[in-house]
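J.: I'll drop the sequence and a predicted model, then ask my questions.
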Amino acid sequence: MRHTTKAPTRTTIGIIGAGPAGLLLARLLHDAGIDCVVLESRDRAYVEQRQRAGILEQTTVDVLRAAGAGGRMDREGLPHDGIELRYDRRSHRIDFPSLAGGRRVMVYAQTEMVKDLVARQLIDGPPLLFEAEVTGIEGLRAAEDTTGMKGATGTKGPAPTTIRYRHPAREPGAGSGTATLTCDHIVGCDGFHGVARDAIPAGLRRTYERTYPYSWLGILAQAPPAYDELIYAHSSRGFALASMRSPTVSRLYLQVPNGTDPADWPDARIWDELDTRLATDADPAWKLERGPIVAKSVLPMRSWVMEPMRYGRLLLAGDAAHIVPPTGAKGLNLAVADVVVLARALVQRHVTGSTELLDAYSETCLRRVWRAEHFSYTMTELLHTDPAHSAFETRLQLSQLDRIAHSRHAAAELAENYTGLPIAPPSP
């Protein structure tokens, strides 16, 4: 396994953040012959243990396979051909292949996807520096060049930008301190709380946000799922989701008020509430398999988009540019779509010198982002119990759920969005 012992000082693409977006982008660029460096502020153990999404769209699965990072996913992941909707104690299955042109999804935890990408990176990929905390980005206002990228050692190329970062000792006796990395372009894959998006002048940023009046209480339990596919439940007591991480580990969620303390939810209360919200007259005896709860946390719900996703030589991808509520399983998949579009643009720039795709990057991604935002918002509003809802609005929710159950067109729209829209939707 190859570890970088001496921090590089020059590269073509500097990538901030070793989450799924940054790691996958590095792999795609490496395969195309474009050198890059990934800087991650956390250590490897933290990066590989972050609990996040676990539903991969068909296109995400295809991209991972093409990048050589899908072997363990194909062995251990759980392909799913549908989801179950439960509402008003009724049950209806959405069949993905018949409704979405043969597409399906894969249950494979983001933590496992990150482990796979890190392993590939350290074996034969470009440098990956953990515990490299970025403290500043400089040179973003430099004018675009028209000569084309020639890589880290070429004579042609744009005037470089610079990433400043702190890092621990990389060589015996070297000590820790501040280092610099000059790049032709910088990609911010460092999430909502990262430094990259703050490098865009405030006057040029447009943000759009919706916060929701509820959160999710999520648990990870050592219990075999008592279901074959994900169950999304609307009930008068609030939303519930039965998901999974493996044949022996369940991932389950309950809608709770904002500000909920997980300590107020002992294990028995969680299991009882899940059984109540997931109950269906189709199988009155149905219950969840119970087991030890090994993780418990509260997740606030937010929709957020920042435009544009590019400023000069800085490009944003994933949560650095947009956040979706998890109801539609879009967050990780949007990040993958961003870096696929971006990799195509950077490869075109590298090979031909053309900036056509790079110049269109923000607009191209945002078309898909807003469709995914709409789907996630719609699923969230449809399935949750808003404290401010009247009985009239609850009846509207049930009416729409009933339409999905009885209209092939409505069911197909849900299936097509859930399994994933094209990565680059056509221009309007």
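T.: Noted; the coordinates are in hand. Numbering: from 1, shown residues only.

J.: rest of the way, CA atoms for contacts and neighbours
T.: OK.

J.: So the spatially most central residue of the chain versus Val134, what's the distance?
T.: With distances taken as C-alpha atoms, centre = their mean, the residue of the chain nearest its centroid is Leu332 (1.7 Å). As judged by C-alpha to C-alpha, to the nearest Å, Leu332 and Val134 stand 23 Å apart.

J.: One more: Arg245?
T.: Applying C-alpha to C-alpha to Arg245 and Val134 gives a distance of 33 Å.

J.: any idea how far Ser303 is from the residue nearest to the centre of the chain?
T.: 14 Å.

J.: Past the helix or strand containing Leu382, which element shows up next along the chain?
T.: Assigned by DSSP states H and E, Leu382 falls within helix 361-383. Downstream of helix 361-383, the next assigned helix or strand under DSSP H and E is helix 391-406.

J.: ok now that following helix, how far from the chain's centre?
T.: Centroid separation for helix 391-406 versus its chain: 29 Å, with C-alpha atoms, centre = their mean, to the nearest Å.

J.: so that helix versus helix 361-383, what angle?
T.: 110 degrees (axes from the mean of the first three to the mean of the last three C-alpha atoms, to 10 degrees).

J.: hang on, the earlier thing: look up the closest residue to the residue nearest to the centre of the chain, ignoring the ones flanking it.
T.: Ala53 (6.5 Å; C-alpha to C-alpha, 6 or more residues apart in numbering).

J.: Repeat that for Arg166.
T.: Thr178 (4.5 Å).

J.: For that neighbour, which residues are in contact?
T.: Going by C-alpha atoms under 8 Å, 6 or more residues apart in numbering, Thr178 touches 164-167.

J.: Which pair of these spans the longest distance?
T.: Arg164 and His167 (10.0 Å; C-alpha to C-alpha).

J.: Between the two, point out the one with more neighbours.
T.: His167 (21 against 17; other C-alpha atoms under 10 Å).

J.: Is that one in contact with Ala132, as I believe?
T.: Yes - using C-alpha atoms under 8 Å, His167 makes contact with Ala132 at a distance of 4.6 Å.

J.: Am I right that Ile219 falls within a strand?
T.: Yes - counting by DSSP: H, G, I helix; E, B strand; the rest coil, Ile219 is found in a strand.

J.: before we go on, here's another structure to hold up against the first:
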Amino acid sequence: MFATVAIIGAGPAGLLLARMLHKAGIDSVVLEHRDRAYVEHRQRAGMLEQGTVDALRACGAADRLDREGLLHHGIELRFDRRSHHLDFPDLTGGRSVTIYAQTEIVKDLVALQLREGGPLIFEAQAVAIEQDMVTFLRDGVEEKLSCDFVVGCDGFHGISRAAIPDARTYERDYPYSWLGILADVPPSCAELIYAHSERGFALHSMRSPTVSRLYLQVPNDTDPDDWPDDRIWDELDARFAVDADWKLMRGPITQKSVTPMRSFVTEPMRHDRIFLAGDAAHIVPPTGAKGLNLAISDVVILARALERWYATGSADLLDAYSDTCLRRVWRAEHFSYFMTTLLHRAPGQTAFDARLQLSQLHRIADSRHAAAELAENYAGLR
């Protein structure tokens, strides 16, 4: 089997890259370890920067997003029992963000790939990567996929990163996790709420007009079974509390999970004809809502570089790929670190540290310059 580009991983990054290459007349094969049902129901982030929306529209993958996505013009910060709204269009020169679940992006891209694109092979486990070949297992049988280029979009636990020799890694583990829930109840807010409290961090998000997504800061190694539904709602109520007429709507919780908080970057993101994209190369804590958007940014840059190579023979964009991506990655890492350490209460945190957090939050609420800095990073740097 031969493909001009072999793509390992059928998450948003791998699927969007395949779609963009298809639109540019470059063939590819996507290998995915899991089955289709698993891939389409894997819960991940759902906040899209404008650049991500633009990329999906440009390749014809945004019809349902444009109908069902929820346009948000800002976020709400809560601390000291008060609420502060950040108006993104006003602070950023017109930019906003869109809520549209990653599961739905994947479903849209899978449907397009199967209908119009090259092969998308589920339950195909990549086991070895060379510069011009990927070895994979399908139905227990070893097969070879020859190619011009290999792109690893197989996530943090995939095999692609190991194919980059002499890679340097940088990482940080945080002393807390998120207990996340999906609930069949309309959101209690028009836009996302980021809450800082003495009890810890909380986030109110949504998946649709009828489904809410909420998170609580919890200790590492928390067992979701130790959190019955009433305990979760009571704790959310306490952390979101404000001295205003606002009520947290409760409903049936349909899913619970615990997500550890981690930052990770590997450099470089390329070796010869092997490229990394998305979580295979970098992880950010979800507080800054950057993970999905960084993955999309990576493959947009790579698709343009490959298109230039096949159209003109110029390798300049391919040669610049790693450095170009990493500049944005490190900016996102810093912003995610800033948001995470600003809003969470660390174990053993002193009263002095807590006052520093509140000082910074008050500055964001009171200073247009500080608010604009947060808004520009959140909405996505150009």
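T.: Received, thanks. All values reported here derive from a predicted model rather than from experimental measurement.

J.: if I look at Gly191 of the first structure, how far off is Glu40 of the first structure?
T.: Counting by C-alpha to C-alpha, the gap from Gly191 of the first structure to Glu40 of the first structure is 11 Å.

J.: Need the overlap of contacts for the two.
T.: Gly17.

J.: The two: which has the busier surroundings?
T.: Glu40 (25 against 21).

J.: what does that one align to in the second structure?
T.: In the second structure, the residue paired with Glu40 of the first structure is Glu32, using TM-score structural alignment.

J.: what about the helices in the stretch 51-200 of the first structure?
T.: Counting by DSSP state H, counting those that start in this stretch, the stretch 51-200 of the first structure has helices at residues 58-66, 71-76, 96-99, 110-124.

J.: and Glu273 of the first structure, which of those helices is closest to it?
T.: Per C-alpha to C-alpha, nearest to Glu273 of the first structure of these: helix 110-124, 26.9 Å.

J.: now for the closest one, which elements pack on it?
T.: In terms of contacts (3 or more C-alpha pairs under 8 Å, 6 or more residues apart in numbering; DSSP states H and E), helix 110-124 of the first structure is packed against helix 20-31, helix 44-49.

J.: what's it aligned against in the second structure?
T.: Against the second structure, helix 110-124 of the first structure falls on residues 102-116 (TM-score structural alignment).

J.: residues of the matching stretch that come out buried?
T.: By 16 or more other C-alpha atoms under 10 Å, the buried positions in stretch 102-116 of the second structure come out as 102-110, 112-113.

J.: cool, stretch 392-406 of the first structure as well?
T.: Result for stretch 392-406 of the first structure [16+ other C-alpha under 10 Å]: buried residues 394, 397-398, 401-402, 404-405.

J.: mean distance, it to its aligned residues in the second structure?
T.: Superposing on the second structure and averaging over aligned pairs (mean C-alpha distance after the TM-score superposition for the first structure), stretch 392-406 of the first structure comes out at 0.4 Å.

J.: Check stretch 337-345 of the first structure too.
T.: Compared with the second structure, stretch 337-345 of the first structure is 0.4 Å away on average (mean C-alpha distance after the TM-score superposition for the first structure).

J.: How far does that stretch sit from its chain's centre?
T.: On C-alpha atoms, centre = their mean, the centre of stretch 337-345 of the first structure falls 14 Å from that of its chain.

J.: what stretch of the second structure lies opposite it in the alignment?
T.: Residue span in the second structure matched to stretch 337-345 of the first structure, by TM-score structural alignment: 297-305.

J.: Now do that stretch: everything it contacts.
T.: In contact with stretch 297-305 of the second structure (C-alpha under 8 Å, 6+ apart) are residues 13-14, 16-17, 20-21, 51-52, 55, 277-278, 315-318, 321, 325.

J.: Kindly report the same for stretch 402-418 of the first structure.
T.: Taking C-alpha under 8 Å, 6+ apart as the rule, stretch 402-418 of the first structure contacts 57, 92-96, 99-100, 328-330, 372, 375.

J.: tell me, that stretch lands on which residues of the second structure?
T.: So stretch 402-418 of the first structure sits over residues 362-378 in the second structure, by TM-score structural alignment.

J.: Now do the buried residues in the matching stretch.
T.: Under 16+ other C-alpha under 10 Å, the buried positions of stretch 362-378 of the second structure are 364-365, 370-372, 374-378.

J.: Now do the end-to-end distance for stretch 195-204 of the first structure.
T.: 16 Å.

J.: which residues in the second structure does stretch 245-264 of the first structure match up with?
T.: Under TM-score structural alignment, the match for stretch 245-264 of the first structure is residues 207-226.

J.: List the buried residues for the matching stretch?
T.: 207-208, 211-220, 222, 224.

J.: What about those, which are in strands?
T.: Secondary structure from DSSP state E places 207-208, 211-218 of those in strands.

J.: from those, which two are the most distant?
T.: Applying C-alpha to C-alpha across those, the maximum distance is between Ser208 and Val218, 25.0 Å.

J.: before we move on, the earlier item: what's the mean deviation for the match of helix 110-124 of the first structure versus the first structure?
T.: Mean deviation for stretch 102-116 of the second structure: 0.4 Å (mean C-alpha distance after the TM-score superposition for the first structure).

J.: From the rest of the structure, what touches that stretch?
T.: Under C-alpha under 8 Å, 6+ apart, the answer for stretch 102-116 of the second structure is 11-12, 15-16, 18-19, 39-46, 61-62, 64-65, 119-120.

J.: By neighbour count, sort out the buried ones in these.
T.: Buried among the contacts of stretch 102-116 of the second structure (16+ other C-alpha under 10 Å): 11-12, 15-16, 18-19, 39-40, 45-46, 61-62, 65, 119-120.

J.: Closest one of those residues to Pro175 of the second structure?
T.: Closest to Pro175 of the second structure, out of all of those and judged by C-alpha to C-alpha, is Ala45, at 21.1 Å.
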